[in-house]
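S.K.: model the following, please.
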Amino acid sequence: MTPTTSRTTALVTGASAGLGHEFARQLAAQGHDVVLVARNAARLAETAEDLRRRYGITAEVLPADLTDEDDVAAVVERLEDSARPVGILVNNAGIGLLHNFDENQASDEKKHLRLHAETSMVLTHAALKGMLERGGGRIINVASVAAFLPRGTYSAAKAWLVSFSRWANLAYRNRGIKVTAVCPGFTHTEFHDRMGMDKSVAPSWTWLRADRVVREGLADNERGKAVSIPSKRYKAVVALAKVAPTRLMAGPARKPK
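M.R.: So this is what the prediction gives:
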């Protein structure tokens, strides 16, 4: 990537692996400084050092569990620090639940919903004030193509994130803020491995590369699109979901390895 002419600071959650790591890498390659947020402090430090060395940018490390209120407050404090403004926010941190709703603990479902919806809303709220005062900013909420499909509480949480992003992009774009929900399908990251999911249930053609998802998502955000669906195959899936029977669009059942 060619470095951008306007250098700013990007805060990326879930930055130690997967899409978050790739967002941090591509933004650093564009010349942006980064604030890396995730639970694993050791992996964050390793990522930060690699980005500094490769791209000559400043990389901060902010270890945080974004299902914990105190840790979320620490990230809010960083986003509200007017002396060190954050011009790009990537709400990427996420978890998956392998089992059906009735088989999960309610406490796990609450954590799942909090991370995907509530935490993204709180961090967006914290970032917006400074962005509006400065007259510009970019917010990317990593949702999922599941937002358009009947896939349990994961779909429900991501559908909230898509709706929120659409509204925020409409409400603030005339004030210089671009808000985009990036909605990938199955993507080669650690996400499904951490769930303990057997990835063979999804055909090989359904899997995307993380670098492609991030590249298309960043480009769509730069263009001011409210929703980004990487790849033609998943654009087709979403179009089909609008007219096809619900049962047909439910997709393959999750199962453990």
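
S.K.: can we go C-alpha only for contacts and neighbour counts from here?
M.R.: Will do.

S.K.: identify each buried residue in the helix or strand containing K129, please.
M.R.: Assigned by DSSP states H and E, K129 belongs to helix 119-134. Of all the residues in helix 119-134, those buried under the rule 16 or more other Cα atoms under 10 Å are 119-121, 123-124, 126-128, 130-131.

S.K.: and this one, so I can compare the two:
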Amino acid sequence: MTTALITGATAGIGAAFARRLAHDGHDVVLVARSAERLREHATELHDRHGVEASVLTADLSREEGIAAVEERLGDRARPVDLLVNNAGFGLQGRYLEVPLADELTMLRVHCEAVLRLTTAAVPVMRERRRGGVVNVASVAAFVPRGTYGASKAWVVQFTQGVARDMGGTGVRLMVLCPGFVRTEFHQRAGMDTGGVPGWMWLDADRVVDAGLRDLARGKSLSLPDPRYKALMGAAKLVPRGMLSRVSSTTGRRFGPK
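M.R.: Prediction:
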């Protein structure tokens, strides 16, 4: 039986990963800030699927939180076979409307934590010649749209670069880039998504299913829906300046209230 560690595991895509992996018979380590929600989720997964579901309460915006997860990933006596770096959040406001401290916190969670946790997990996986890392980004990585998009673009480039470096070691890395997903994400950020067309919304469980299929196929980038694959393909044909204007307009329309 293998073990998966999922950050941001109490809701949305992270919770969907935990459900799917537990259903498939993997033990899970659930990481998030809310101890109560973690315990409830772990109990449900254990009772329903008979797997070991442990919890690790950690705030990845703080040094001690990142360090605690690093320590667990580096434990060779209890190796982690799959790491899912899913923790993340959005910010309410455009550049200069958001406090710099909040922007730096986003970079710590989206970039520093992903770098450090991946670096903690991969050496143990490489020694065992098996393992995988899924870093959750967003289609926002492919359009010019503030710190959130920039941080997710970093995740894409980092993951694909490390995936090449790990070729032939038995360790797979993949970045998952969904579009709008029905989760708590937008509500937590205070974003008005009432005008988003229904066809643009994705289901978290289906996103996870598609992502795990792509990981099994050895892909380093997963766009988990044909609609978004088409949109991102079309975006490559649009001049950068026009894409920037469209992205900015869309952000004001569907972004923070």
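
S.K.: overlay the chains and give the TM-score.
M.R.: TM-score for the superposed pair, counting by TM-score structural alignment, normalised by the length of the first structure: 0.95. Supporting figures: 251 aligned residues with a Cα RMSD of 1.1 Å.

S.K.: please enumerate the helices of the second structure.
M.R.: Along the second structure, the segments classed as helices by DSSP state H run 12-23, 35-49, 63-73, 100-107, 113-128, 146-165, 185-188, 204-216, 226-235, 240-254.

S.K.: in the first structure, what stretch matches the third one?
M.R.: When you say that, I think you mean helix 63-73 of the second structure. Using TM-score structural alignment, helix 63-73 of the second structure lines up with residues 69-79 of the first structure.

S.K.: same question for the fifth one.
M.R.: Here helix 113-128 of the second structure aligns to the first structure at residues 119-134, judged by TM-score structural alignment.

S.K.: since we're on R223 of the first structure, how many residues are nearby?
M.R.: R223 of the first structure is flanked by 11 other residues according to other Cα atoms under 10 Å.

S.K.: give the aligned equivalent of it in the second structure.
M.R.: Matched across to the second structure, R223 of the first structure falls on R217, judged by TM-score structural alignment.

S.K.: also A24 of the first structure?
M.R.: Under the alignment (TM-score structural alignment), A24 of the first structure pairs with A18 in the second structure.

S.K.: residue contacts, its match?
M.R.: Contact analysis of A18 of the second structure by Cα atoms under 8 Å, 6 or more residues apart in numbering lists 6, 9, 28, 30.

S.K.: closest to V80 of the second structure out of the residues you listed?
M.R.: Taking Cα to Cα as the measure, V28 is the one of the contacts of A18 of the second structure closest to V80 of the second structure, at 9.0 Å.

S.K.: the closest one and A53 touch, don't they?
M.R.: Yes - using Cα atoms under 8 Å as the test, V28 of the second structure is close enough to A53 to be in contact (4.9 Å).

S.K.: which one of those two is surrounded by more residues?
M.R.: When V28 of the second structure and A53 are compared on other Cα under 10 Å, the one with more neighbours turns out to be V28, at 28 against 25.

S.K.: map that one onto the first structure.
M.R.: Residue pairing (TM-score structural alignment): V28 of the second structure is matched to V34 of the first structure.

S.K.: check G170 of the second structure too.
M.R.: Under the alignment (TM-score structural alignment), G170 of the second structure pairs with G176 of the first structure.

S.K.: spatially, what comes nearest to that match if we skip its sequence neighbours?
M.R.: G136 (4.2 Å; Cα to Cα, 6 or more residues apart in numbering).

S.K.: hang on, the earlier thing: so who does the match of V28 of the second structure touch?
M.R.: 9-12, 24, 27-28, 57-60.

S.K.: mind putting the contacts of A18 of the second structure into TSV with distance to D47 of the second structure?
M.R.: Below are the contacts of A18 of the second structure laid out as TSV (distance: Cα to Cα, whole Å):
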residue	distance to D47 of the second structure
I6	19
A9	17
V28	13
L30	15
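
S.K.: quick one: contacts for G90 of the second structure?
M.R.: Neighbouring residues of G90 of the second structure by Cα under 8 Å, 6+ apart: 106, 148, 185-186, 188-189.

S.K.: out of the residues you listed, who's nearest L243 of the second structure?
M.R.: Closest approach to L243 of the second structure among the contacts of G90 of the second structure (Cα to Cα): Y148, at 16.3 Å.

S.K.: burial count for the closest one?
M.R.: A count of neighbours around Y148 of the second structure, defined by other Cα under 10 Å, yields 21.
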